[in-house]
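Student: Quick one: sequence plus predicted model below, questions after.
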Amino acid sequence: MNLAALTTEARNSRTEHIDQLPTLDMLRLINDEDAKVAAAVTIVLPDIAKAIDAIAQRFNNGGRLFYIGAGTSGRLGVLDASECPPTFSVPADFFHAIIAGGDTALRKSSEQSEDSPEQGAADLAAAGFAQNGNEQDTLIGIAASGRTPYVLGALAYARKFDALTIALTCVPDSQMAGAADISIAPITGPEILTGSTRMKAGTATKLVLNMISTGVMIKTGAVYGNLMVNMQTTNAKLVDRAERIIAAATGVDQAAAARLLSEGGTIKTAIVMQKLSIDRHAAEAKLAAYKGNLSALLNQNL
């Protein structure tokens, strides 16, 4: 598709004179445009749900989730992937993000890197996608335009395997949509600044990625109610949060929750110890039997 024909490249008639507005009016206009993003994401919720269910099933069978993109899209993928291991205590390689140009592109623009489909395929292969028994892997290709060659090359490579492919774009009927098993396309329309997809399209992308990673973790048992029971306790703030999570889940005060955390070593173990009145060894054995799914364990044993 010709770039000029993309909605993300169109000129926004509402902001044609934004450079002449008083600052507060300028901000109101930007805010009005940003308010449209959530509505665009609402329309594609069924597609997001389909993706979450499919990824969760593959996670339960040992699969991993890969993100690939260029520029803003690639950076958003890296951001989401990097936050999941400490939030949900999953192995670092469960969420793997690749950006065109490599890690230096996180800080320094490397737009020319996005023009090579061969490099996209090569980078995905080098990351070990769908190799060595990992046929249950999933690839999410991210590009607001839906036509980035680097991402298209990666999607084509992924389709050679029994992997799941998902296209996350912000335009209708894109090339990437046709190259993936599932298409998620919140249509955010012309940008506030013509072609600056770090704005509305970037916001929509971030919302969708948040939903996917959080939804998959909920579906695979990393959450109890709305509590992050898989969270790592790697600093004082997180230890305090962990104690409050244990207190909320069990009804004990924070001092007792602190003792339970110290004795159990992890939030989940501490909760099981208190809820089932058992010691750490027995709690860990029960969690292992339920593959770490605290909700499933307690629903069956209380």
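Tutor: Okay, I see it. Numbers count the residues shown, from 1 in each chain.

Student: from here on, contacts and neighbour counts on C-alpha atoms
Tutor: Noted.

Student: which helices and strands does the one helix or strand Ile48 maps to pack with?
Tutor: Using DSSP states H and E, Ile48 sits in helix 45-60. Applying 3 or more CA pairs under 8 Å, 6 or more residues apart in numbering; DSSP states H and E, we find helix 45-60 packed against strand 182-184, helix 200-219.

Student: ranges for the helices of this protein?
Tutor: 23-43, 45-60, 71-88, 117-126, 149-158, 175-178, 200-219, 236-250, 254-264, 267-276, 280-289, 294-301 (DSSP state H).

Student: so which of the ones you listed is the most packed in?
Tutor: helix 149-158 (a mean of 25; mean count of other CA atoms under 10 Å).

Student: want to try CSV for the helices and strands packed on helix 45-60, with distance to Leu298 as columns?
Tutor: As requested, these are exported to CSV (distance: least, CA to CA, whole Å):
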stretch, distance to Leu298
strand 182-184, 34
helix 200-219, 15
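
Student: Nearest to Thr7 among the ones you listed would be which one?
Tutor: Smallest distance to Thr7 across these (CA to CA): 10.6 Å, for helix 200-219.

Student: from what I can see Asp115 touches Arg147, true?
Tutor: No: judged on CA atoms under 8 Å, Asp115 makes no contact with Arg147 at a distance of 10.0 Å.

Student: Next one for the comparison:
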Amino acid sequence: MTSHSLNLDHMTTERRNSASESLDRMTAEEIVALMNAEDAQVATAVSAESAAIARAIDVIADRLAGGGRLIYIGAGTSGRLGVLDASECPPTFNSPPGQVVGVIAGGKVALTSAVEGAEDQPEDAIRDLQAIALSATDVLVGIATSGRTPYVLGGLSYARDVGAYAIGLACNSDSELSRSVQLMIAPVVGPEVITGSSRLKAGTATKMVLNMLSTGAMVRLGKTFGNLMVDLQAKNQKLLERSRRIVSQLTGLSIEEADRHLQRCGGDVKTAIVAHQRQLTPATARNLLSDVQGHLRNALESPQSED
């Protein structure tokens, strides 16, 4: 046994929840009511970490703007949630596939199957991060609801060694993780309905925080205009319809006119909007967007250049 296996009693995620001690005698309706009441506490726990989450968003956006990456690392549920968030960034924000990366203990097989002992190997995390060339330009978010997972601790230690910015995400306060990072996010959700089953409230809190980190950073990078998803490529019918609707809403064009204008602009929503609003050719609109790092609002509000 290693020291990582000790002191589970001090972790709120491992304590028994008095409200669910008779769980196996409850009706389905009672189980639903109990779980709903417990889940209602999650948003409050996440809200308490707002300042740390906002700081993390600023750090991530700054690193991404400088060519770095956002990398999540975790084991089990934590690792799966990191991979999920990373995989959803390209279709949502048209981000390069390698800009947000999820690393999970045990590799791809661990996404659908438990890999025995994978979380207990800190040296595996170093190997996995070396395989994706973690560098000083990157941000590493170590996700471990317990705050003590050796795989994650090993990864964060390596991140500090190479100069990457290390952020910790756990659901226990004053954890080992907090002593291994530059910034700690710790929504304390309390004991789980099933003792130690951190896929429940802790998993929900983790998903909420990851939503905020990736979405907040992408918004800061200009991936939205207001709350509209303007940095998308129409790769299926739903996204094509959304693209037409966004162009129509922001230009006043009919859906049919928006569709024709989009086609002239290679299907790019931002280019179509800038070209119409600024009365520019698609090529000039693309150049203007490039000059303002893709921020649509800046492209629309920047002074008209004298060509």
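Tutor: Looks like it came in fine. Note that this is a predicted model, so its numbers are computed, not measured.

Student: Can you calculate the TM-score here?
Tutor: TM-score for the superposed pair, counting by TM-score structural alignment, normalised by the length of structure 1: 0.97. Supporting figures: 298 aligned residues with a CA RMSD of 1.1 Å.

Student: about what we covered before: more neighbours, Asp115 and Arg147 of structure 1?
Tutor: More neighbours surround Arg147 than the other of Asp115 of structure 1 and Arg147, with 21 against 18 (other CA atoms under 10 Å).

Student: and Ser113 of structure 1, what pairs with it in structure 2?
Tutor: Under the alignment (TM-score structural alignment), Ser113 of structure 1 pairs with Ala118 in structure 2.

Student: which residue lines up with Gln274 of structure 1 in structure 2?
Tutor: Gln274 of structure 1 maps onto His276 in structure 2, by TM-score structural alignment.

Student: Hmm, Thr224 of structure 2 is touching Val230, no?
Tutor: Yes: with contact defined as CA under 8 Å, Thr224 of structure 2 reaches Val230; the gap is 5.3 Å.

Student: The two: which is more packed in?
Tutor: More crowded of Thr224 of structure 2 and Val230, by other CA under 10 Å: Val230, with 25 against 21.

Student: Which residues does the helix holding Ile48 of structure 1 contact?
Tutor: Helix 45-60 of structure 1 has contacts (CA atoms under 8 Å, 6 or more residues apart in numbering) with 64-65, 136-138, 164, 166, 182-184, 208, 211-213, 215-217, 219-220.

Student: give me every residue that touches the aligned partner of Thr13 of structure 2 in structure 1.
Tutor: Using TM-score structural alignment, the partner of Thr13 of structure 2 in structure 1 is Thr8. Residues near Thr8 of structure 1 by CA under 8 Å, 6+ apart: 144-145, 170-171, 188-191, 194-195, 197, 201.

Student: now Leu262 of structure 2
Tutor: Applying CA under 8 Å, 6+ apart, the residues contacting Leu262 of structure 2 are 244, 247, 268-269, 272.

Student: thinking again about what came up before, closest to Ser82 of structure 1 out of the helices and strands packed on helix 45-60 of structure 1?
Tutor: helix 200-219 (11.0 Å).

Student: The closest one vs structure 2 - mean distance after superposition?
Tutor: When structure 2 is superposed, helix 200-219 of structure 1 averages 0.2 Å from its matched positions, counting by mean CA distance after the TM-score superposition for structure 1.

Student: counting contacts, what elements does that helix pack onto?
Tutor: By 3+ CA pairs under 8 Å, 6+ apart, helix 200-219 of structure 1 packs against helix 23-43, helix 45-60, helix 71-88.

Student: For those, give me JSON lines that also has distance to Leu152 of structure 1.
Tutor: As requested, those are exported to JSON lines (distance: least, CA to CA, whole Å):
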{"stretch": "helix 23-43", "distance to Leu152 of structure 1": "23"}
{"stretch": "helix 45-60", "distance to Leu152 of structure 1": "19"}
{"stretch": "helix 71-88", "distance to Leu152 of structure 1": "13"}
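
Student: Specify the stretch among the ones you listed that is closest to Leu260 of structure 1.
Tutor: Taking CA to CA, helix 71-88 is the member of those nearest to Leu260 of structure 1, at 19.7 Å.

Student: In structure 2, what stretch matches the closest one?
Tutor: With TM-score structural alignment as the criterion, helix 71-88 of structure 1 aligns to 76-93.

Student: With structure 1 overlaid, how far apart is the matching stretch on average?
Tutor: Here stretch 76-93 of structure 2, set against structure 1 after superposition, deviates by a mean of 0.4 Å using mean CA distance after the TM-score superposition for structure 1.

Student: Pull the residues that contact that stretch.
Tutor: So stretch 76-93 of structure 2 is contacted by 72-74, 95-97, 100-105, 110-111, 114, 119, 143-145, 198-199, 203, 206-207, 210-211, 214, 218, 223, 229, 231-232 (CA under 8 Å, 6+ apart).
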